[in-house]
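1. Everything below, folded, please.
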Amino acid sequence: MPKMNPKWVALCSAAVGSIYLSGMGISHLKEGQIPTDIQENLQVQAGNVEKDDTPQAKAVQPETRRMYADGTFSGQASNRIGAVTVAVTIQNDQITNVDITDVNTHYSSSYINDLPSEVVSKQSYDVDNVSGATLSTEDFRNAVQSALEKAKA
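-> Okay, here's the model as predicted:
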């Protein structure tokens, strides 16, 4: 198979990249918020710059915007059977720990004791309902959601 001219490769790559970014910009991003890694890849593909993957180059690249601030945030939710309070710890935009700090429900808190680990593994407040403790699960889920709202950067 004949070798393709590098200029055509760069031109085609830049065209495909610009079409991709146009679609991404229309569907996901506000004007002017193209992530720096995508901008860099387009410039490399177009032949405008050489990509530098050394640790020193990576260290000077700007940090991407975080969704959550680091720290421990509390959340509380209640309904007709009681209330649940949680403490959610976030580090580097990841949920690292969830503690149930207070439970005041008509039913035993043991039903929802496994939910904190499920939040950490799923990285989401959207945990499965616990059979026999649907309202307690709902309180827990809403309390974690409340804590994550407070953590938004």
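2. CA only for contacts and neighbour counts going forward, please
-> Will do.
3. Next, work out how far apart I19 and L42 are.
-> 11 Å (C-alpha to C-alpha, to the nearest Å).
4. now do S22
-> 12 Å.
5. With neighbour numbers in mind, choose between the two.
-> L42 (21 against 12; other C-alpha atoms under 10 Å).
6. Identify the residues contacting the more buried one.
-> Neighbour list for L42: 13-14, 17-18 [criterion: C-alpha atoms under 8 Å, 6 or more residues apart in numbering].
7. for T89, same thing?
-> Contact analysis of T89 by C-alpha under 8 Å, 6+ apart lists 70-73, 95-98.
8. if we go to 10 Å?
-> T89 makes contact with 69-74, 95-99, 120, 147-148, 151, according to C-alpha atoms under 10 Å, 6 or more residues apart in numbering.
9. same question, N79
-> If you count contacts by C-alpha under 10 Å, 6+ apart, then N79 has 105, 135-136, 138-139 around it.
10. how about the helices in the protein?
-> With DSSP state H as the criterion, the chain has helices at 6-27, 36-45, 55-60, 115-122, 134-151.
11. Name the residues contacting each of S22 and L42.
-> Residues touching both S22 and L42 by C-alpha under 10 Å, 6+ apart: V16.
12. compare with the first, here's sequence two:
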Amino acid sequence: MQVPNDQHIIAAKRILRYLKKTEFYGIHYTKSTKFALCGYTDSDFAGSNEDAKNTSGYLFTLGNGHFSWNSHKQSVVAQSSVESKYVVAAEAANQAFWLRKLLMDIKFEQKFPTNLFIDNKSAIAIVKNPIWHGKTKHINVKYHAITDTMEKNKINVQY
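-> Sure thing, here's the model as predicted:
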């Protein structure tokens, strides 16, 4: 903002063109009796031919509208599809925790646990049963924090 150059002008024009083309797009919320935070996760295994890293993502809904999502290449190379699913589940659990705090800050506290859907039963077993962690020592320690996040912050993991 202090020293704008030609690249900044090009980027600003690109953003304005995008906004003009998408002005009628949006998230439409309709009346719903269930207005609960809910998350979904997914990832591929060794999807990148270049570096064997996985693409993972998560999506959160509130009521019947999608409002928070992320899709990116994982920073670690997973050694199995279970590890790939587990890593994205840990990232989504952290996002769910942050979203619950945000909703509480705007006086919309979630009274019930947030459901986080994972499409791999083995990854769910690792999340729910810390005894499995002996078989998953190769997974970065920061991803094992999902167990604590899940219990302390009202997050249910389901298939």
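13. Kindly provide the TM-score of these chains.
-> Overlay of the two chains. TM-score (TM-score structural alignment, normalised by the length of the first structure): 0.23; 62 aligned residues with a C-alpha RMSD of 5.0 Å.
14. picking that back up, which of the contacts of T89 of the first structure sit farthest apart?
-> Largest separation among the contacts of T89 of the first structure by C-alpha to C-alpha: A69 and D99, giving 17.8 Å.
15. which helix is the longest one in the second structure?
-> helix 81-105.
16. who are the neighbours of that one, in terms of helices and strands?
-> Applying 3 or more C-alpha pairs under 10 Å, 6 or more residues apart in numbering; DSSP states H and E, we find helix 81-105 of the second structure packed against strand 37-43, strand 55-62, strand 65-73, strand 114-117, helix 121-128, helix 146-152, strand 155-158.
17. Would you mind listing the buried residues in it?
-> 81-97, 99-101 (16 or more other C-alpha atoms under 10 Å).
18. just the angle between it and helix 121-128, please?
-> With axes from the mean of the first three to the mean of the last three C-alpha atoms, to 10 degrees defining the directions, helix 81-105 of the second structure sits at 50 degrees from helix 121-128.
19. circling back: any shared contact partners between I19 and L42 of the first structure?
-> Joint contacts of I19 of the first structure and L42 (C-alpha under 10 Å, 6+ apart) are S13.
20. just to revisit the earlier point, and the helices and strands packed on helix 81-105 of the second structure: which comes nearest A12 of the second structure?
-> Of all these, strand 65-73 sits nearest to A12 of the second structure, with 22.9 Å by C-alpha to C-alpha.
21. for the closest one, which positions count as buried?
-> Across strand 65-73 of the second structure, burial judged by 16+ other C-alpha under 10 Å covers H66.
22. Against which helices or strands is it packed?
-> Partner elements for strand 65-73 of the second structure (3+ C-alpha pairs under 10 Å, 6+ apart): strand 37-43, strand 55-62, helix 81-105.
23. now those as TSV including distance to D148 of the second structure?
-> As requested, those are exported to TSV (distance: least, C-alpha to C-alpha, whole Å):
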stretch	distance to D148 of the second structure
strand 37-43	18
strand 55-62	19
helix 81-105	10
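24. Out of those, flag the one nearest S68 of the second structure.
-> That would be strand 55-62 among these, by C-alpha to C-alpha, at 5.1 Å.
25. Helix 81-105 and the closest one, what's the angle between them?
-> Using the same axes, to 10 degrees: strand 55-62 of the second structure against helix 81-105 is 30 degrees.
26. Which strands or helices does strand 55-62 of the second structure pack on?
-> Against strand 55-62 of the second structure (3+ C-alpha pairs under 10 Å, 6+ apart) you get strand 37-43, strand 65-73, helix 81-105, strand 114-117.
27. could those be laid out in JSON lines, adding distance to I124 of the second structure?
-> Shown next, in JSON lines, are these (distance: least, C-alpha to C-alpha, whole Å):
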{"stretch": "strand 37-43", "distance to I124 of the second structure": "12"}
{"stretch": "strand 65-73", "distance to I124 of the second structure": "20"}
{"stretch": "helix 81-105", "distance to I124 of the second structure": "8"}
{"stretch": "strand 114-117", "distance to I124 of the second structure": "9"}
